[in-house]
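Student: Sequence plus predicted model, see below.
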Amino acid sequence: MAPLTAFKVWLKSLVGKRQGKAPESGDMAENAAATAKALQAGLELTSEGIILLDDRGRVVAFNSGAHALAHAALADMRGADFWDAIPEDIAESHRSAAEQALRESGSHQFVARYPFEDQWVEYCLRQHADGLLVTLKDVTAAHRASRQLRESESCNQALFDVHPQAMWLFDVGSGHVLAANKAAAALYGMTQDELGEFFAAQLFPEGEGAAVLASLPVGDFHGEMRLCTQKKAGGQPMLVELACSSVQWQLRPAVMVSVTDVGARHLADAHLQRINEELELRVGQCTDELQRSRSELDAFTSAMLHDLKSPLHVIHGFASTLAERYAATFDAQGRHYLARIQASTHQLARLMDDVRTLTYLPHMLMAPEQMDLVPVCQRLMDDLRRREPGRQLVLEMEPSLPLVGDRKMLVIALACLLDNAWKFTSRKEQGWVQVGLKADPASGNLVLQVSDNGIGFDAAYADKLFTAFQRLHSSADFSGSGLGLAIVRRVAQLHGGQAWAVSADQGGASFFMSLPQGADLPGPENLPA
């Protein structure tokens, strides 16, 4: 009565056990109904869709899952041909192949898509003595994941193939090259198919490939960089840099190799190294030559200053004697000449002193110490007042001006700055000089400022003030060697700072020296040359 005799016998025995007796002929109708009900209940227990067919392919029984998954147009598929019960387009697509497979192997499986529902259903047909068993399973999620995986693999394959970096993969077990991109084929001078016929060790010079591959770590690894030699299609060697990483390629453990031809770079590096060595040699030679030239210049300067001192003393002595003994016998013109000689000898002596100071400043050992500038400025100002007792100049300072610096150098610089202020305020009825310290927030340095109300200078020539022998005023109007501010700048540089000047709109000028403090102050080992 049903195609699955064994299944029905089991159900009949189950019903008989529940009734406590074996089925008799008079109870056949009742037992058949019970059997059908039990069969349907059993079909509904499974989560998959199940359709039972007789030996002619007609539907004997089905569960609700099968009806939903098959999207059957018939409310009750019993008695209908299976291929008529499912959607027509699916039957047309798969019937012929299914019937042939069932005749040959007794089973067939296919996946059908329902576009409207965007659903994929797997049909599995299995033949047995009484008919066919058809199971249906919703495989939409798996199919989507598989499709995304295929799309991802396709995308990765495309990216791998067109990537400008030469890359190839080889199988961990066999060492056979599994894939190579276009850049790798171009690098080795062969096609991608030709490269795919190689083993990884064949891309290295004889005997070197096995050692390189054996040195790769076992298991997962990434970014193993190494410099080695490989060979191109014609056997031409090339120096390459390899980056190796373990990957899964089509479910196989593999190693991806990224290859960079560094032969040109290696040659360039070697050439650059040679150039650097030559430059270092030339710089060393130039430094030695500069040191020799500087030593010779220092020696010449020292000798010149020493040799000039004696004749200058002689000139000064004779001029003083003439002024003491014979000034009364000279006429006005003679006395003028004598005064010019004495002024020139004094100017020359001061110039020699300034040249000596500027020359020997770089050779002085830096000895930073905590000091107060107030007593230094007062002593220097007292010396200036003794030279010209009739001058009135007010010195304005805070009660204390503490800083860290080399005392000898800062005394020299302050002497130049105060002498400069004394000189250029000489035409003022009431001159003044201000000395102060302020912190520079940007650099953290202390800034020494010396300001006066003298005649000032043209701001357009501010950059020339600190250049040796550069004068913005005539020596006839204001005496001087033209080296004072150059000395100030040199002292600032030796302290690791700098010097600059600002001219006031209403006359006067301010001169500044930035002086690093503490750890920023240079030591003897790194003083500027």
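Tutor: The structure has been received and is ready for your questions.
Student: from here on, contacts and neighbour counts on C-alpha atoms
Tutor: Fine.
Student: any idea whether Lys137 is helix, strand or coil?
Tutor: Secondary structure assignment for Lys137 (DSSP: H, G, I helix; E, B strand; the rest coil): strand.
Student: what sits against it?
Tutor: Glu48, Gly49, Leu69, Val121, Glu122, Tyr123 (CA atoms under 8 Å, 6 or more residues apart in numbering).
Student: Can I get the buried ones among these as something I can paste into ChimeraX?
Tutor: Restricted to buried positions by 16 or more other CA atoms under 10 Å, the ChimeraX selection for the contacts of Lys137 reads:
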select :48,49,69,121,122,123
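Student: Tell me which of the contacts of Lys137 fall in helices.
Tutor: Within the contacts of Lys137, residues falling in helices by DSSP state H are Leu69.
Student: Rebuild the contacts of Lys137 as JSON lines, extending it with distance to Leu410.
Tutor: Formatted as JSON lines, the contacts of Lys137 follow (distance: CA to CA, whole Å):
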{"residue": "Glu48", "distance to Leu410": "99"}
{"residue": "Gly49", "distance to Leu410": "101"}
{"residue": "Leu69", "distance to Leu410": "99"}
{"residue": "Val121", "distance to Leu410": "95"}
{"residue": "Glu122", "distance to Leu410": "96"}
{"residue": "Tyr123", "distance to Leu410": "100"}
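Student: check which helix or strand covers Asp307.
Tutor: According to DSSP states H and E, Asp307 maps onto helix 263-325.
Student: buried set for the top strand by length along the chain?
Tutor: In the chain, with assignment by DSSP state E, the single longest strand is strand 237-249. Neighbour counts using 16+ other CA under 10 Å place Met238, Leu239, Val240, Glu241, Leu242, Ala243, Cys244, Ser245, Ser246, Val247, Trp249 of strand 237-249 among the buried residues.
Student: now stretch 253-272
Tutor: Buried residues in stretch 253-272, defined by neighbour count with 16+ other CA under 10 Å: Ala254, Val255, Met256, Val257, Ser258, Val259, Thr260, Asp261, Val262.
Student: hold the first one in mind and look at this next one:
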Amino acid sequence: MTESLKIPRNKKNSAIIINFSYHQKLFMHAKILIVEDEAITALDILRLLEDMDFEVVSTASTGREAIQKAKDLKPDLILIDITLKGEIDGIEAAKKITDLFNIPVIYLTGYSDQKTFERMKLTRHYGFISKPISYYELKLSVETALYKHKLDKKLKKSEEKYRGWFEDDLTGDFIATPEGELLDCNPSFLDIYGFNNLEKVIHSNISKFNPASWIDLITILKEEKKIKNRQTWLTRPDGKRFHVIANVVGVFNDLGKLVQVKGYVFDDTERKKAEENLYKEVERESFFLELYKSSPKLTDKELYSYALNHAVSFTDSAIGFFHLISNDQKTIILDTWNNEAFKTCKTSFKTHYPIEQAGNWTDCIKVKGPVVYNDFKNSPNRKGFPEGHVSVKRFISVPVFDGDKVKFIFGVGNKIEEYDNHDVIQIQSVANELYKIIKRRQGEQELKEARNNLEKQVKERTVELKNAFESVKREAFAASQNAKALKESEVKFRELFNKALDIITLSESRGSGLFGNFIEVNDAAVNVLGYTREEFLNKTPLDLFAPDNKEEVPEFMAELQKKKYITFESVTITKNGRQIPVEISVHTFKLGEKRVSLAIARDITERKKSEEELKSTVKKLERSNEELQRFAYVASHDLQEPLRTISSFTQLLERRYKEQLDHDADEFIGYVVEASQRMQRMILDLLEYSRVSTKDEEFKLVNSKIILNRVIEGLKNLIEETNAKITHDPLPTVIADENQLYRVFQNIISNAIKFRKENKTPKIHISTSIDKNKNEYIFSFSDNGIGIEPQYFDRIFTIFQRLHTLEEYTGSGIGLSISKKIIECHDGQMWVESKFGKGSIFYFTLPKP
């Protein structure tokens, strides 16, 4: 059915026709294909479009014809009726045209059922125009469709451009949900993260590989909305770590909720590793300085462990080992492991292994260079480890050479990532520096031994200085090869010869053994004896002996002939007749073709005086000892006789006239008896004190334990009466006078019991220690008695000095004085340490046998 079209015929009266719209200017002369099976309708549409200055390239009445003309004419727009006649209707034709040629389509429709309308909605169209068609509706629809299609083409081109950029971008671009679901990404993102297949990754959760890092990222995004240049280490699905720099923004909805995460990451692993390696190299060099500084304070074992633990740290390893190689290069000596390896390893092992039986951790010896096994499980020559051994995933081992011999191997293992060349450099550098220190230590030890040996040799050769002419002879031989050296040697000898304080002469030695004329004398000979050098040349050594001493010279000469070297004392006479006692050393030797005698005479005047003084002192001591013996005799006989008479007659008066005289007389007689008896005891004690310097017996080996047992037996009644407890440690055998040592033990123990606290059991303990520096035993006697105040420490060793009255404690106060003198006669010392009220410790020393 043909519908009439309302067309304004007068263009001049139309504002739209007179004033071209923006769209009409933009799409003027656009080519349009009309597909309409009613010819009148098609002609009307054609006239309208031409009035609008559009170009109608053709018309078609069937779907198949429309497809062919669309292919051939390539119009900018197609107006197509929905209900075309034939096998292909308008909707089907429009779908094929848009799919094949991407030409925009506007549907022309008069009416249609719901099903047709639904089909139309499923196709890509740019609107529809209802019949009858009005000028304005047609114009608006055409211009809108053309404009929209142009925008669509630009958008598609933009999308294609964006997709190309997205796909080709070297950074890893991605879009994901806050929960970690990957919505989209480019190939670079797949490469960086180590994913193989985009289809498998899309919509998978990528946060599971680095959960902590993803949670941290989302937390920061929620607060800051975007993240710039975030650096972090991540882990790929295969377990390998990589470093990225990430820039991420958050997409938020109207409620401010984070709904999407967009961003890109840059694989920064190589730069980061280079940075870390550089840091480790700086750290390694700093460590070397510290290693050299600390090494003198460390033992070899501590040095190995110190270096090994740092090597483990430098390579991010978990375990490390340091093992020595025997000189024959056949045995490996297990020496040091790092702390972590030592704690983890639970197995027992030998310390020496034949290298040929060891596993591939010794391959570095065989290949003479570093060995890296990043897959230990599948590595060659693997022999496994005993049960309890630390698990090994990968390791590096390096050898350290001295010449062609391996001195030790150095290794680390179980780094999380694979080892690389930088790790090898780190390990080899530490190992090499360690060996430099070890070798320097060895050199220092050898130098020390050489220095000690040299000092020993110097000491041994100092005796050669006594023979100045021998030195001259040796230097003269060397000087024959070098005139300058000879001259220097002569200068040195002349300086030594003339500056000597002793008289030095060189004379001819005759065949008979007697001295010939002087050949040379030093300045001391000229100054002391008074002759000029010319006068000496006309004299012999015999001329210088004092007259009374010349007779002994032939005897000395005979001994010199036999021994070639003698030392004797004699008296020389000066030019003015003064006699000087001297000690003379004479040595005969050959000087060129001559036999000569070198004599060194030392003035011993002062020594002779000292000897005379010593002899005088000895005589005085002998007289003093004789007087002391006489005093001892008087004290033991003459002084005691009157005391015995006084005591005897006083006691006789007491017996006969007691109670016949008054009470005062009886009391006075008692005083006299008591005083005479005390005086007699003091004289006996004094006599014993004077005899201490005289040995009762010769010193001999004495078992001090036996002495202690004898003392305990002798004090048995006193010990039982006071219930005293005496204990002792093992006691040594010493060299001593047995009876005198017995007296010392007895005095100290009896005093400890005597000066006990009231109502407290006396406890005495005897022990000994050794003073290695002085090579002596230190005896100690400790008690729990009343103690001594510090100001009395010296007084208690003074003869007859008491700290208490006779009423408080009996005794003469000489026991400790005698004990101290006995110890001093044994070349020992005696002293006390005490706290008043808490007890005392008496010490004395005796030389070790």
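Tutor: Looks like it arrived, so ask away. Values in this document were obtained by computation on a predicted structure and should not be read as measured data.
Student: And the TM-score between these chains?
Tutor: Put the two chains on top of each other and the TM-score (TM-score structural alignment, normalised by the length of the first structure) is 0.47; 340 aligned residues with a CA RMSD of 5.7 Å.
Student: sorry, back to before: counting contacts, what elements does the longest strand of the first structure pack onto?
Tutor: Helices and strands touching strand 237-249 of the first structure, by 3 or more CA pairs under 8 Å, 6 or more residues apart in numbering; DSSP states H and E, are strand 224-231, strand 252-261, helix 263-325.
Student: Can you list the residue ranges for helices in the first structure?
Tutor: 5-19, 28-44, 64-70, 82-85, 88-104, 140-162, 182-188, 192-195, 209-214, 263-325, 332-360, 373-387, 407-424, 484-494.
Student: Leu437 of the first structure is nearest to which of those?
Tutor: Evaluated over the helices of the first structure, closeness to Leu437 of the first structure peaks at helix 373-387, with 9.5 Å, by CA to CA.
Student: I'd like to know which elements the strand or helix carrying Gly443 of the second structure is packed against.
Tutor: Secondary structure from DSSP H and E places Gly443 of the second structure in helix 421-461. Helix 421-461 of the second structure sits against helix 269-294, helix 300-314, strand 395-402, strand 405-413, with contacts defined as 3+ CA pairs under 8 Å, 6+ apart.
Student: how much does the second one deviate in direction from strand 405-413?
Tutor: With axes from the mean of the first three to the mean of the last three CA atoms, to 10 degrees as the criterion, the two stretches helix 300-314 of the second structure and strand 405-413 enclose an angle of 50 degrees.
Student: neighbouring contacts of the strand or helix carrying Arg655 of the second structure?
Tutor: Element membership for Arg655 of the second structure (DSSP H and E) is helix 640-657. Residues from elsewhere that reach helix 640-657 of the second structure (CA under 8 Å, 6+ apart): Asp666, Ile669, Gly670, Val672, Val673, Ser676, Gln677, Met679, Gln680, Ile683.
Student: With stretch 276-291 of the first structure instead?
Tutor: So stretch 276-291 of the first structure is in contact with no residue, going by CA under 8 Å, 6+ apart.
Student: Flag every buried residue along it.
Tutor: For stretch 276-291 of the first structure, a neighbour-count test (16+ other CA under 10 Å) marks nothing as buried.
Student: and what of stretch 182-191 of the second structure?
Tutor: In terms of neighbour count (16+ other CA under 10 Å), stretch 182-191 of the second structure has its buried residues at Leu182, Leu183, Cys185, Asn186, Pro187, Ser188, Phe189, Leu190.
Student: Sitting in helices, which of those do you find?
Tutor: Counted as lying in helices by DSSP H, out of those, are Pro187, Ser188, Phe189, Leu190.
Student: Quick one: those residues as CSV, columns for distance to Glu535 of the second structure too.
Tutor: Formatted as CSV, those follow (distance: CA to CA, whole Å):
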residue, distance to Glu535 of the second structure
Pro187, 117
Ser188, 114
Phe189, 114
Leu190, 115
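Student: if we can go back for a sec, deepest of the helices of the first structure, which one?
Tutor: Comparing those by mean neighbour count (mean count of other CA atoms under 10 Å), helix 484-494 comes out on top with a mean of 24.
Student: If I take that helix and helix 332-360, what angle do their directions form?
Tutor: Going by the same axes, to 10 degrees, helix 484-494 of the first structure makes 10 degrees with helix 332-360.
Student: what angle separates helix 484-494 of the first structure from helix 407-424?
Tutor: Counting by the same axes, to 10 degrees, helix 484-494 of the first structure lies at 150 degrees to helix 407-424.
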